[in-house]
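Participant: Would you be able to build a 3D model of this:
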Amino acid sequence: MSNPIVKSQVEEVHTFLEKTVANLEDYLNNVTIEMLLKEKHGDRAYYEGILSNMRRLLVHCEEGLDSCHIVLQNEPFIKRAAEKTLYRIYHQCIEEFFSPRYDLWYEDSRSAYTGRNSIMFRQELPESIVNLMTAAEGDFQQTREELEYYETDFRTKITQSRG
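Facilitator: The predicted model follows:
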């Protein structure tokens, strides 16, 4: 891919991450376990795990946002650094969203056929969490589709350089 296309992709991912970080930060800065338990009585440890996974996702997204910012500030634009950044964002942010640590939620691979959301939780959750994840899912899905190229391309380049 040419530099303008890669740069445009980094700009789009930067915008996606800005929105994602803002939404996650806003939610996590304003919610407590007690609030969640009042909203919907449930398993406290599960709620704590969900919030922990969300904080982990937030950290990855903040790091990706910082990386995009640095790549976009470089003059001249360094295509290789941009591609590596997009590859890392794919694995650290996108994959973390769809397959989080500890498997407290998972992606239903049949969702594409059913027209429902793909994120499924192992237990029932308060609507505030479900709404946050549902709202984020479309952007994560779109970004995943756009970044899959970098995942494949980067692995191919690594394999070729070793050979």
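
Participant: Please make it C-alpha for all contacts and neighbour counts, starting now.
Facilitator: Noted.

Participant: so how far is the lengthiest helix in the chain off the chain centroid?
Facilitator: The single longest helix within the chain, with elements called by DSSP state H, is helix 127-162. Put simply, helix 127-162 sits 7 Å off its chain's centre (Cα atoms, centre = their mean, to the nearest Å).

Participant: Next, the second sequence, to be compared with the first:
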Amino acid sequence: MGNTLVKSQLNDVKEFLKKTSITLEDFLNETTISQMNLENEEDRNYYKLIFSNLRRLVVYSEESLDACAVILQSEPFQKPAAEKTLYRIYHQCIEEFFSPKNDAWFEDSRSAYTGKNSIKFYRDVAENLHQLVKGLEGEFQRIREELEFYETDYRTKMIQSK
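Facilitator: The predicted model follows:
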């Protein structure tokens, strides 16, 4: 891929990460588990799992945002570093959103065929939490489709360099 295309994608991803970080941070700063009026300890533990994953996403997004900014400011443009960063963003941010390590929620792959949101919670969640994830999903899906190329391309380059 040419430098211009990679740089353009890095700029697009940077803007996505900035919006995502702000949205998640605003939600986490304004919302507590205590406000959720949970009925039992199981629900409380489930929300702790969800909030933990959301905090992880904020950290990954902010770290990746910083990495994008550094690469975009460097002259000359470092295409290999940009591609490696996009690969890392795909795994740390995008994949973590659709398939969190702590199983706070899951992606229903059949939803792509029905036109419904693919993120499903294991339990009923508060409407504001449901709306947050629903609101983020479309952009995460768009960026995932853009960055899937780096998943296979970067691995191929790593194998060929050995």
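
Participant: Overlay them and tell me the TM-score.
Facilitator: The TM-score (TM-score structural alignment, normalised by the length of structure 2) is 0.96; 160 aligned residues with a Cα RMSD of 0.9 Å.

Participant: The longest helix of structure 1: which residues count as buried?
Facilitator: 129, 133, 136-137, 139-140, 143-144, 147-148, 150-151, 154 (16 or more other Cα atoms under 10 Å).

Participant: try stretch 64-72 of structure 2
Facilitator: Per 16+ other Cα under 10 Å, stretch 64-72 of structure 2 contains these buried residues: 64-65, 67-68, 71-72.

Participant: what would the residues you listed look like in JSON lines with distance to residue 81 of structure 2 and secondary structure?
Facilitator: Formatted as JSON lines, the buried residues of stretch 64-72 of structure 2 follow (distance: Cα to Cα, whole Å; DSSP: H, G, I helix; E, B strand; the rest coil):
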{"residue": "64", "distance to residue 81 of structure 2": "12", "secondary structure": "helix"}
{"residue": "65", "distance to residue 81 of structure 2": "14", "secondary structure": "helix"}
{"residue": "67", "distance to residue 81 of structure 2": "9", "secondary structure": "helix"}
{"residue": "68", "distance to residue 81 of structure 2": "10", "secondary structure": "helix"}
{"residue": "71", "distance to residue 81 of structure 2": "7", "secondary structure": "helix"}
{"residue": "72", "distance to residue 81 of structure 2": "10", "secondary structure": "helix"}
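
Participant: packing partners for the longest helix of structure 1?
Facilitator: helix 3-30, helix 79-89, strand 119-121 (3 or more Cα pairs under 8 Å, 6 or more residues apart in numbering; DSSP states H and E).

Participant: other SSEs contacting the longest one?
Facilitator: So the one you mean is helix 3-30 of structure 1. helix 44-73, helix 79-89, helix 127-162.
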